[in-house]
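*Asks:* need a structure here:
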Amino acid sequence: MDIRRLVDSPGRGAGGLLAIPLVLIIVITVAGVVSPSSVHLGPLLVIAPALTASFAGPWRTAIIGALAVGAQALVAALNGGVGTANHVWQFTALVVLSVLVVFFCYLREGHTRQLSRVRVVAETAQRVLLRPPPERVGPLRAAWRYVTADADAQIGGDLFAVVRTGRGGTRVIIGDVRGKGLAAIGEASVVLGAFREGARHCETLPDLVQAMDQSVGADLEDVADSADDPGEHFVTALVLDLPDDGRQGTMISCGHPPPLLLRDGRVTVLDSSAPSPPLGLGLPAGGPHCDAFAFADGDTLLLYTDGVIEARSPQGAFYPLADRAATFPPGRPEALLRHLLHDVTAHTGGRLADDVAVLAVERVPAPAPGTAPDRRST
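*Replies:* This is a model prediction of the structure:
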């Protein structure tokens, strides 16, 4: 899960910036010494600690503040006004303001550390929750990417999983929880927990989706009427069953964007003929509809969340995923996702408006006896 480190504490990498307040102190001190006694530049020295607090921690800010106070005393001594009321008040005001700046800098750094710890815990929970699939899963080769729109948040509601059934097959899910943050992680945990349990025990894909919908519905009832609840809860999901010994797969769409099938440079959109409502909103009376599709050796399935197809260019045009995927060079799933994310980012002008989760699954041809395994370039 391409999760980046979150928030550096103030002061890291600030050594070079310290030259700015130091130069300010020197310039103001020299100007105060050479200026007429009627011109008082000492109050400007408070700029130095205030500026330092914007990029450094409390200790460095305190040092700059002490230097500013010392510079004020030097100016007063050289101008012969150490004992005058004007210089005493200037000196006192500078000391008080410097102390206040250091104090608030200390509070800010404490809050930043606390926020960083909370975010790291949330990221760790999300990483453990998703359990990204390995590169090889039975006869399949898989790759994934997860990118959050907000570089500071790192916590989203997109989810995916790849699970071996124990009966000669693999089941796959990709989904999108309404909302973000810790609440979204909690709901995603319910979905993935129900999926992993049902993927191994449910005989059919409709049975699995029904079990997931019941689990999600029961969980959402517990939070739907809470005081801080925004109102509507649901989870879009696409669930697939990929047997090892066949050249066909089945899928059930619960309000999720359709997957793409890549075969020999051609792209096919696998639309569901009768998609079900999102999980948590109740399934049709007859149960979810299951669609079959061909999935032969060398084919690749591209699964994604709506952050991909809803990505807009600066002119407001949506990202044409199916058209663009047909132009990507052939390669392993890892290379496919690398090209995709680079292309989406270029389409949006460098910034995503929503979280993006993508999962590519390729059926790897079994090597013929006496031949080397597939070594296509990534």
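*Asks:* contacts, neighbours, all on C-alpha from now
*Replies:* Noted.
*Asks:* the nearest residue to residue 359 once chain neighbours are set aside: neighbouring residues, count only.
*Replies:* Closest residue to residue 359 apart from its sequence neighbours, by CA to CA, 6 or more residues apart in numbering: residue 144 at 4.4 Å. Residue 144: 25 surrounding residues under other CA atoms under 10 Å.
*Asks:* next, the structure of the following sequence, for comparison with the previous one:
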Amino acid sequence: MNRLVATLESRMGTQAVLRTLPFAAMATVVVVDLLAGPSLGLLPLLTLGPAFAAVTGGPRHTALAGLVALVLSAPLAYHDHQLSHPRITVTLVAIVGVTAAAMLASRLRAEGRRKLADVRLVAEAAQRVLLHPVPRRAGDLRIALSYTSAAVDARIGGDLFDIARGPGGIRLIVADVQGKGLDAVETAASVVGAFREAAYDEPTLADVGRHLEEHLARGLGGEKFVTAVLAEVREHEIALLNYGHPPPLLLGRDGRVRWLEPTQEAPPLGLVALAHAGPEPYGCEFRKGDEILFYTDGVYEARDRNGNFYPLGDRAPRLLRDREPQDALDMLERDLVEHVGGPVPDDAAMLLVRRERP
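*Replies:* This is a model prediction of the structure:
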């Protein structure tokens, strides 16, 4: 909360400085002209005021800067002995013209921002519907979720996760749809719907995977695909099925850290028919106190200003242990954003599953 307040205060301070920039520019022109005398002919540079105002403020701010430029031009022309010179007429016409054009540009920019904000609100609402509330408890499992939206100028993506109870145990999916925008969100919604349908009924995890592949083979065209990892939590173990997705990270109660790599690489969903065989189920022990972190590529591909990838394997064990699952995952999310030094360039989804101790 303190960090959010500090960020807002910093942004407000920056905006205040930028809004004074047009008037500072005109003041500089006046001072230089008074010191240098009429030889330089700096009157036309007063148009810098409304020009800068269009970038830093709205139409009213731009009009005010233009008015100030007009007011300053008269005494400055008198000081330079140019009241009867054609240059003052040219300067006044230039100020009026630049102010009008700047006001129009400022208005168009404001309308564009409003439209972009409306589109993003609709997109975020669509993703909230897609990523419906996932239960935070399922049997002896504690579940934490994190979804970090990409930068403002990035389009929405197709990261998704879901949890359901199946015949063999608790089943979950974490996936990333290829591409961006509404097409990716539409595909993600289709994947979630197919998973919910299959997870409740199919007898094995492999059958759930086949159901998803058949569903996407009918619905996807061209070379679109979806990387995904499916999991089924059983009594003392977890079974996994990996379709070209980043491997989950196991954090054992005894301190062990292990990437849950598949026994063999497999293509993503939507491309399995092009391969010789689909993924082979694999798994490991999953006992009381153990936890597993699932994530999308927006997490481990996040880079800092020097181009270094986020060291998930080093940070996760330190930040996730001995904390409440959601608190721990929130801390990991903040650490990811700090590593990048700003908004993440791609959507980053994480799901943490912890098996409660007796």
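*Asks:* what would you report as the TM-score here?
*Replies:* The TM-score (TM-score structural alignment, normalised by the length of structure 2) is 0.82; 346 aligned residues with a CA RMSD of 3.3 Å.
*Asks:* for the one helix or strand the residue nearest to residue 359 of structure 1 maps to, name the packing helices and strands.
*Replies:* In this structure, residue 144 of structure 1 sits in strand 140-147 according to DSSP states H and E. For strand 140-147 of structure 1, the packing partners by 3 or more CA pairs under 8 Å, 6 or more residues apart in numbering; DSSP states H and E come out as helix 333-348, strand 356-363.
*Asks:* can you give me the strands for the stretch 1-150 of structure 2?
*Replies:* 137-138, 141-148 (DSSP state E, counting those that start in this stretch).
*Asks:* got the contact list for the shortest one?
*Replies:* Strand 137-138 of structure 2 is touched from outside by 143, 170, with contacts defined as CA atoms under 8 Å, 6 or more residues apart in numbering.
*Asks:* that strand vs structure 1, average offset?
*Replies:* With mean CA distance after the TM-score superposition for structure 1, strand 137-138 of structure 2 departs from structure 1 by a mean of 2.7 Å once superposed.
*Asks:* do the last one as well
*Replies:* Between strand 141-148 of structure 2 and its aligned partner residues in structure 1, the average distance after superposition works out to 1.5 Å, using mean CA distance after the TM-score superposition for structure 1.
*Asks:* following element in sequence after that strand, please.
*Replies:* Downstream of strand 141-148 of structure 2, the first helix or strand assigned by DSSP H and E is strand 159-166.
*Asks:* any idea how far that next one is from the middle of the chain?
*Replies:* Strand 159-166 of structure 2 sits 22 Å away from the centroid of its parent chain (CA atoms, centre = their mean, to the nearest Å).
*Asks:* likewise for stretch 57-67 of structure 1?
*Replies:* 35 Å.
*Asks:* next one: stretch 193-203 of structure 2
*Replies:* Centre-to-centre, stretch 193-203 of structure 2 and its host chain are 30 Å apart (CA atoms, centre = their mean).
*Asks:* what residues of that stretch count as buried?
*Replies:* Residues 194-196, 198-200, 202 are the ones in stretch 193-203 of structure 2 that count as buried (16 or more other CA atoms under 10 Å).
*Asks:* check those residues and tell me the two furthest apart.
*Replies:* 194 and 202 (11.4 Å; CA to CA).
*Asks:* burial measure for residue 29 of structure 1, as a count.
*Replies:* 24.
*Asks:* which ones are touching it?
*Replies:* 42, 71-72, 74-75.
*Asks:* how many residues are close by residue 23 of structure 1?
*Replies:* Neighbours of residue 23 of structure 1 using other CA under 10 Å come to 12.
*Asks:* could you measure from it over to residue 50 of structure 1?
*Replies:* 14 Å (CA to CA, to the nearest Å).
*Asks:* can you give the distance of stretch 346-356 of structure 1 from its chain's centre?
*Replies:* Per CA atoms, centre = their mean, the centroid offset for stretch 346-356 of structure 1 relative to its chain is 12 Å.
*Asks:* buried sites along it?
*Replies:* 347-348, 351-352, 354-356.
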